[in-house]
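>>> Structure for this input, please:
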Amino acid sequence: MAQVISRRVREYFSDSPFGESPPPVIYSPATQEEIAVLESRAGQVLESGYREFLSLTDGLEFRSLFFLGCHDWESGEIREVAETFRETVLECDPEDVGIPPGAPIFPIAVNRDGSWGVFLIDIAEIAEERYWWTGEGDDFFFTGFADVLAFLDDPGSFDPRETLL
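Have a look, this model is predicted:
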């Protein structure tokens, strides 16, 4: 988490002395009560890394990906994008990459146009992976939230599975 934020700050200041990209935003931590409400909304136990992330910052924009916090589910454009992307993904047969029918999938990150994102998944009966990065023809599976952040920070740092089949 610290590496991702560090890189985001460096990128911001490397644009120009004033930073032409949007400034990095670190939100107030989510409370344990807010995290419990989000867990209920997700319909599954939150993975410990994502839970820790929310307790440090309740959301984060990194590169073109918005990591959703508890506050994002109250209302707003990014919530609508995440919900629409989830519906689209469910219509496209996630079984093709090994996710069983009816498995809970919950968006934790999306890009602004909803063409790719990251889902928290609960498929313990077939795999230990808890995260599914999908969109624009890509499918990557990660065990922990730290692995997702490491891959986003440096794609060569982690070799995710591309299918659960």
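
>>> can we go C-alpha only for contacts and neighbour counts from here?
Will do.

>>> What helix or strand is the residue nearest the centre of the chain located in?
Nearest to the mean C-alpha position of the chain, by CA atoms, centre = their mean, lies Ala109 at 3.2 Å. Here Ala109, judged by DSSP states H and E, is contained in strand 105-111.

>>> Report all helices and strands that the helix or strand following that strand contacts.
Under the assignment DSSP H and E, the closest C-terminal helix or strand after strand 105-111 is strand 116-121. The contact analysis (3 or more CA pairs under 8 Å, 6 or more residues apart in numbering; DSSP states H and E) places strand 116-121 against strand 105-111, strand 131-135.

>>> re the thing from before, how about the strand holding Ala109: buried residues?
Ile105, Phe106, Pro107, Ile108, Ala109, Val110, Asn111 (16 or more other CA atoms under 10 Å).

>>> Just the closest of those residues to Glu33, please.
For these, the minimum distance to Glu33 (CA to CA) is 17.9 Å, reached by Ile108.

>>> now the other sequence, so there's something to compare against:
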Amino acid sequence: MRELVTQVVAERVKEYFADSPVGASPRPVIRPPAEPGALAELEHRSTQSLEAGYREFLLLTDGLEGFPLLLLGCRDWQPGGMGEAAEEFRRTVLDSEPEDVGVPPGTLLFPVAVNGDRSQGIFLIDTAGPAEERFWWTGEGDSFFFAGFADVLGFLTDAGSCNPKQSLSS
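Have a look, this model is predicted:
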């Protein structure tokens, strides 16, 4: 996980310094690790177990800032945090019939990333069925399913690094 986070941050830092003018985009920020008690609270809030890779990520850095998608950490769920924007996006997604991409009705969706205009996000999903995928990246016409958070980070670094499913039913 440490190597994946390093790759994601290194790629984002390169993009940041390649901007003209330098600093035109948000500055990448690595946060201090989440406390174990905060992880327990987050797991309770999500009403599902945290996927092992996401848990490991949060113990390394409690979210990442300065990316097209804010990778949410425990601190983002405090009042006034980006968790509120992520929750708003979740409601929008639930209203848009996620069954069209194979997400069964009643599936638990917990936001782990959201962009600033609430048009794209990544959810931890808890499917009651046989699906192995635990993460769903959706918005702006995209729908990608990933087995683990490491796959999500790999995709952020290099979209060609994996071939995510575009539907749970495929």
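
>>> thinking again about what came up before, the residue nearest to the centre of the first structure matches what in the second structure?
Counting by TM-score structural alignment, Ala109 of the first structure lines up with Ala113 in the second structure.

>>> Name the nearest residue to its match, sequence neighbours excluded.
Leu71 (4.4 Å; CA to CA, 6 or more residues apart in numbering).

>>> Please apply the same query to Phe145 of the first structure.
Closest to Phe145 of the first structure by CA to CA, 6+ apart is Gly49, at 5.1 Å.

>>> Residue in the second structure paired with that neighbour?
In the second structure, Gly49 of the first structure lands on Gly53 (TM-score structural alignment).

>>> so when I look at its match, I'm seeing a helix, right?
Yes - judged by DSSP: H, G, I helix; E, B strand; the rest coil, Gly53 of the second structure forms part of a helix.

>>> Can you pull out the residues in contact with stretch 127-134 of the second structure?
For stretch 127-134 of the second structure, contacts defined as CA atoms under 8 Å, 6 or more residues apart in numbering pick out 51, 103-104, 107-108, 124-126, 145-148, 168.

>>> Can you check the distance spanned by it, start to finish?
Start-to-end span of stretch 127-134 of the second structure (CA to CA, to the nearest Å) is 8 Å.

>>> what's the neighbour count on Gly129 of the second structure?
Counted with other CA atoms under 10 Å, the neighbours of Gly129 of the second structure add up to 8.

>>> Against Trp132 of the first structure, how distant is the aligned partner of it in the first structure?
Following TM-score structural alignment, the counterpart assigned to Gly129 of the second structure within the first structure is Glu125. According to CA to CA, Glu125 of the first structure stands 16 Å off from Trp132 of the first structure.

>>> Tell me the secondary structure at the residue of the second structure most remote from its centre.
Residue farthest from the centre of the second structure, counting by CA atoms, centre = their mean, is Pro21 at 28.3 Å. In three-state terms, and counting by three-state DSSP, Pro21 of the second structure is coil.

>>> do Ala124 of the first structure as well
Secondary structure, three-state DSSP: Ala124 of the first structure is coil.

>>> quick one: it and Arg130 of the first structure, what's the gap?
8 Å.

>>> Also Glu11 of the first structure?
29 Å.

>>> Ok, Glu83 of the first structure next?
Applying CA to CA to Glu83 of the first structure and Arg130 of the first structure gives a distance of 19 Å.

>>> higher neighbour count, those two?
Neighbour totals were compared for Glu83 of the first structure and Arg130, and Arg130 leads with 19 against 16 (other CA under 10 Å).

>>> In the second structure, mark out all the strands, start to finish.
29-30, 64-65, 70-71, 108-114, 120-126, 135-139, 142-146 (DSSP state E).

>>> any chance of these in CSV, plus distance to Gly160 of the second structure?
Formatted as CSV, the strands of the second structure follow (distance: least, CA to CA, whole Å):
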stretch, distance to Gly160 of the second structure
strand 29-30, 24
strand 64-65, 22
strand 70-71, 20
strand 108-114, 20
strand 120-126, 18
strand 135-139, 15
strand 142-146, 13
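
>>> Of those, which is nearest Ala40 of the second structure?
strand 108-114 (14.6 Å).

>>> Off-centre distance for the closest one?
Its chain's C-alpha centre and that of strand 108-114 of the second structure lie 7 Å apart, by CA atoms, centre = their mean, to the nearest Å.

>>> so what secondary structure elements neighbour it?
strand 70-71, helix 83-95, strand 120-126.

>>> What residues does Leu120 of the first structure make contact with?
Listed by CA under 8 Å, 6+ apart, the contact set of Leu120 of the first structure reads Leu46, Glu47, Ile105, Phe106, Pro107, Ile108, Arg130, Tyr131, Trp132.

>>> Thanks again, I'm all set now.
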